[in-house]
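> Let's see this in three dimensions:
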Amino acid sequence: MWIKWMAIVGVLIVVSLGIAAIYGSYRWQLNTDKLRAKLINGQRTIKPKIYDQKELEGLPEPVQRFFRTVIKDGQAIVSAVKLSQQGLFNLSETEDKWSPFTATQFVTTQRRGFDWDARIQMTPGVNAFVHDTYLLGEGSLYASLIGLFTIADVHGTPENNQGELLRFLAETPWYPTALLPSQGVRWEAINDTSARATLTDGETTVSLVFQFNAEGAIATMRAEARYRDKLTAMPWCGRFGEYSVRNGMLIPLEGEVGWEYPEGIRLYFKGRITEIEYEFAS
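Prediction:
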């Protein structure tokens, strides 16, 4: 008899967990919809609406070569991006503990912002839901187990705002018209293969050094200091690869990101874009 009751209890537990997961996913999606509605409502008019290669005059030579490589004269300026990703995320800071993830991301280029909505596998069948967001000048990171139990909630600090705006700038190779001077980016020469890009949004200003490959596309990015928390800032870097043409723009489909320690780079993200759609200024 006790075996029968144990089986019943086991079934009830499985059903309860299933219901909790469904409810958590539903509640999480409602929050995602709200965040992305705010991004859409916060959009600003983009000018100019079409890229004119006259913008390149006076820019560092590797930057001019980059724009000539990845976009053509007359390219419409990107206003929003929707993409899907899959890859691996390292859950440990001291060892390799890679877990698969899937994510969708929505980006607006004016006003600058994004929402990364990810599912990272913690254990088989159990996911951490993550919102990494930059919205109306404020960065936030919120993570929840199965969409119900909060495990991280950081938002609104100057350090987090800096970190999330850096992420926006680092991901502009996916929407390269956002790197044009007309879209607010200032470029400084470093050498024949790299240049510094600086972006200001409200009270936050960030800079990245982009290094360009032999073809002229962006190969790597590096920030001298990105805040990991309120007290700790470290060099932060990434690599791009597998370039492909999408909507007339040459963009990378693969990338990896990590922190730069004295002993070397420790990666925490390896991802690939599986789908990408653009909206353009009109």
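> CA atoms for contacts and neighbours, from now on please.
OK.
> Helix or strand: which one has Arg196?
Per DSSP states H and E, Arg196 falls inside strand 194-201.
> in that strand, what's buried?
Neighbour counts over strand 194-201 (16 or more other CA atoms under 10 Å) mark Ser194, Ala195, Arg196, Ala197, Thr198, Leu199, Asp201 as buried.
> Closest one of these to Val15?
Of all the buried residues of strand 194-201, Asp201 has the smallest distance to Val15: 47.2 Å, by CA to CA.
> Tell me which other helices or strands the strand or helix carrying Val154 touches.
Following DSSP H and E, one finds Val154 within strand 149-155. Here strand 149-155 touches strand 138-145, going by 3 or more CA pairs under 8 Å, 6 or more residues apart in numbering; DSSP states H and E.
> Between strand 149-155 and the strand it packs on, find me the angle.
Using axes from the mean of the first three to the mean of the last three CA atoms, to 10 degrees, the direction of strand 138-145 lies 170 degrees away from that of strand 149-155.
> what does the lengthiest strand in the chain contact?
The strand spanning the most residues in the chain, taking DSSP state E as the definition, is strand 264-280. Outside strand 264-280, the residues that touch it by CA atoms under 8 Å, 6 or more residues apart in numbering are 49, 76-91, 247, 253-260.
> which among those end up buried?
Burial by neighbour count, 16+ other CA under 10 Å: within those this picks out 49, 76-91, 253-260.
> hang on, the earlier thing: could you list every helix and strand that the strand holding Arg196 packs against?
When contacts are defined as 3+ CA pairs under 8 Å, 6+ apart, strand 194-201 packs onto helix 61-70, strand 186-191, strand 204-212.
> Okay, buried residues for the next helix-or-strand element following the last one please.
If I follow you right, that is strand 204-212. Note on strand 204-212: by DSSP H and E, the next helix or strand toward the C-terminus is strand 218-227. Residues Ile218, Ala219, Thr220, Met221, Arg222, Ala223, Ala225, Arg226, Tyr227 are the ones in strand 218-227 that count as buried (16+ other CA under 10 Å).
> What's the separation between the fourth one and Leu169?
Just to be clear, that refers to Met221. 10 Å (CA to CA, to the nearest Å).
> Equivalent analysis for the last one, please.
Note on Tyr227: its distance to Leu169, by CA to CA, is 15 Å.
> Likewise for the first one?
Computed with CA to CA, the distance linking Ile218 and Leu169 is 13 Å.
> Give me the common contacts of the two.
Common contact partners of Ile218 and Leu169 (CA under 8 Å, 6+ apart): none.
> list the buried ones in stretch 147-163?
Residues of stretch 147-163 classed as buried: Gly147, Leu148, His155, Glu159, Asn160, Asn161, Gln162, Gly163 (neighbour count, 16+ other CA under 10 Å).
> Could you also give me the structure for this second sequence? I'd like to compare it with the first:
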Amino acid sequence: MRGILGIFAAVLAVLYQKSVWNFTAQSDKAIADLLASSSTHPPFAEFETLPAPVQRWLKNSGAVGRQGIKCVRLKQTGWMKLKPEQRKWTKAEAEQVITTLPPSFVWTVKMKMNPFMPVIGKDSFKDGKAQMLIKMAALVPLAQVEGDAKTNESALQRFLMEMAWYPTAALLPYLVWKEEDGTAAEATMSINGVTGSATFHINEQGELIRITALRFKDNGNEAKRFPCVAEIKRQMNVDGFTIPAEIEITWLLEEGPFTWYKFSVHDVEIT
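From the prediction side, this is the model:
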């Protein structure tokens, strides 16, 4: 019996390693495709035409007078909760590549729900379309979504909310800005029939303190939009740009706030 169990375990180990290799290869190809399609920025919008809060943020972030950011690579170390009732946090290690023209990203994550259940996942956004894949033990699909209208919209809004890492994108012509008050401005973007908005909250010193958006949390028929809040807890300087170093993501659900992801950023490359 032990011999049979040993053979079974060995086969599972081989399948797991092969699946991880395939997943990594697919992710690497998606990143390569994304970088290959990245192009040079068109002329920027006039700085003076932006809402006053956005002007303060761009000055404070070091984006004024700089060449436009084409790509950001970064790693994240954080903690997740997949459900509000989940008591324990799950550690997550993630990597992300973002291009600003076209607006695209690939985000991959590895985590362990328990010592015997490794989980890998990938979120991507390109040409207005989103893909999401989550696998248990790199073998069993837990969630797989592609081309869903609600997911597309939510991914576009995620790109907007993460603009804190590539602030020169605020000047690109695919964004329409609208000042809400002296400390907030809304950015709206449309691409291939998908439209989304996010609001940037900026204090008098020009510090970006949080970003909010009304997003779909799920993609089912009954899915609703809920406020999603990215709270910037700490900033850092990379190549002269002031960008977020620690962030907490919270959904404001009907039953109350649900902080599902808190993480720090490291190994950032800006080009």
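> With both chains overlaid, what TM-score comes out?
Put the two chains on top of each other and the TM-score (TM-score structural alignment, normalised by the length of structure 2) is 0.92; 269 aligned residues with a CA RMSD of 1.9 Å.
> Of the buried residues of strand 218-227 of structure 1, which is the nearest to Phe210 of structure 1?
Comparing the buried residues of strand 218-227 of structure 1 against Phe210 of structure 1 with CA to CA places Met221 closest, at 4.5 Å.
> mind listing what that closest one touches?
Taking CA under 8 Å, 6+ apart, we find Met221 of structure 1 in contact with Ala170, Leu208, Val209, Phe210, Gln211, Cys237, Gly238, Arg239.
> Please produce a PyMOL select command covering the buried subset of those.
Only the buried entries of the contacts of Met221 of structure 1 go into this PyMOL selection, using 16+ other CA under 10 Å:
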select buried, resi 170+208+209+210+211+237+238+239
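> Just give me the match in structure 2 for Cys237 of structure 1.
Under the alignment (TM-score structural alignment), Cys237 of structure 1 maps onto Val229 of structure 2.
> ugh, wrong one, Asn41 of structure 1
Under the alignment (TM-score structural alignment), Asn41 of structure 1 pairs with Ala36 of structure 2.
> Over to Asn191 of structure 1?
Aligned partner of Asn191 of structure 1 by TM-score structural alignment: Asp181.
> Report how many residues lie close to its match.
Asp181 of structure 2: 12 surrounding residues under other CA atoms under 10 Å.
> Can you name the two of the buried residues of stretch 147-163 of structure 1 that sit furthest apart?
Spanning the widest gap among these are Leu148 and Gln162, at 27.9 Å by CA to CA.
> Which of the buried ones among the contacts of strand 264-280 of structure 1 fall in strands?
Of these, the ones assigned to strands by DSSP E are 78-90, 253-260.
> thinking again about what came up before, between Met221 and Leu169 of structure 1, what contacts are shared?
Listed as contacting both Met221 of structure 1 and Leu169 by CA under 8 Å, 6+ apart are Leu208.
> whereabouts in structure 1 does stretch 158-166 of structure 2 align?
Here stretch 158-166 of structure 2 aligns to structure 1 at residues 167-175, judged by TM-score structural alignment.
> Just the terminal-to-terminal distance for the matching stretch.
Separation of the first and last residues of stretch 167-175 of structure 1 by CA to CA is 13 Å.
> Distance-wise, check Thr108 of structure 1 relative to Ala233 of structure 1.
According to CA to CA, Thr108 of structure 1 and Ala233 of structure 1 sit 27 Å apart.
> More neighbours: which of these two?
Neighbour count, other CA under 10 Å: between Thr108 of structure 1 and Ala233, Thr108 has more, with 25 against 15.
> still on that earlier bit, in terms of helices and strands, where is the match of Asn41 of structure 1?
Ala36 of structure 2 is part of helix 2-37, with elements assigned from DSSP H and E.
> who touches Gln110 of structure 1 in this structure?
Taking CA under 8 Å, 6+ apart, we find Gln110 of structure 1 in contact with Gln43, Arg44, Thr45, Ile46, Ser79.
> how many other residues sit next to the second one?
A total of 13 residues lie near Arg44 of structure 1 under the criterion other CA under 10 Å.
> Would you check which pair of the contacts of Met221 of structure 1 lies furthest apart?
For the contacts of Met221 of structure 1, and using CA to CA, no pair is farther apart than Leu208 and Arg239, which are 12.8 Å apart.
> roughly how far is the strand holding Val154 of structure 1 from the heart of the chain?
Put simply, strand 149-155 of structure 1 sits 18 Å off its chain's centre (CA atoms, centre = their mean, to the nearest Å).
> post-alignment, that strand versus structure 2, mean distance?
Compared with structure 2 after fitting, strand 149-155 of structure 1 has a mean deviation of 1.0 Å; criterion: mean CA distance after the TM-score superposition for structure 1.
> For that strand, grab the matching residue range in structure 2.
Using TM-score structural alignment, the residues of structure 2 aligned to strand 149-155 of structure 1 are 140-146.
> Give me the contact list for that stretch.
Lys129, Ala130, Gln131, Met132, Leu133, Ile134, Lys135, Met136, Thr151.
> can you redo those residues as CSV with distance to Tyr166 of structure 2?
Formatted as CSV, the contacts of stretch 140-146 of structure 2 follow (distance: CA to CA, whole Å):
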residue, distance to Tyr166 of structure 2
Lys129, 21
Ala130, 20
Gln131, 22
Met132, 23
Leu133, 25
Ile134, 27
Lys135, 30
Met136, 32
Thr151, 22
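> and which of the residues you listed is nearest Leu5 of structure 2?
Met136 (20.7 Å).
> ok, the closest one to Val14 of structure 2 distance?
Distance from Met136 of structure 2 to Val14 of structure 2, counting by CA to CA: 15 Å.
> More neighbours: which of those two?
For Met136 of structure 2 and Val14, the more surrounded residue by other CA under 10 Å is Met136, and the numbers stand at 19 against 11.
> Apart from its neighbours in sequence, what residue is nearest the more buried one?
Val119 (4.5 Å; CA to CA, 6 or more residues apart in numbering).
> Tell me which residue lies nearest the centroid of structure 2.
Nearest to the centroid of the C-alpha atoms of structure 2, with distances taken as CA atoms, centre = their mean, sits Arg158, at 5.4 Å.
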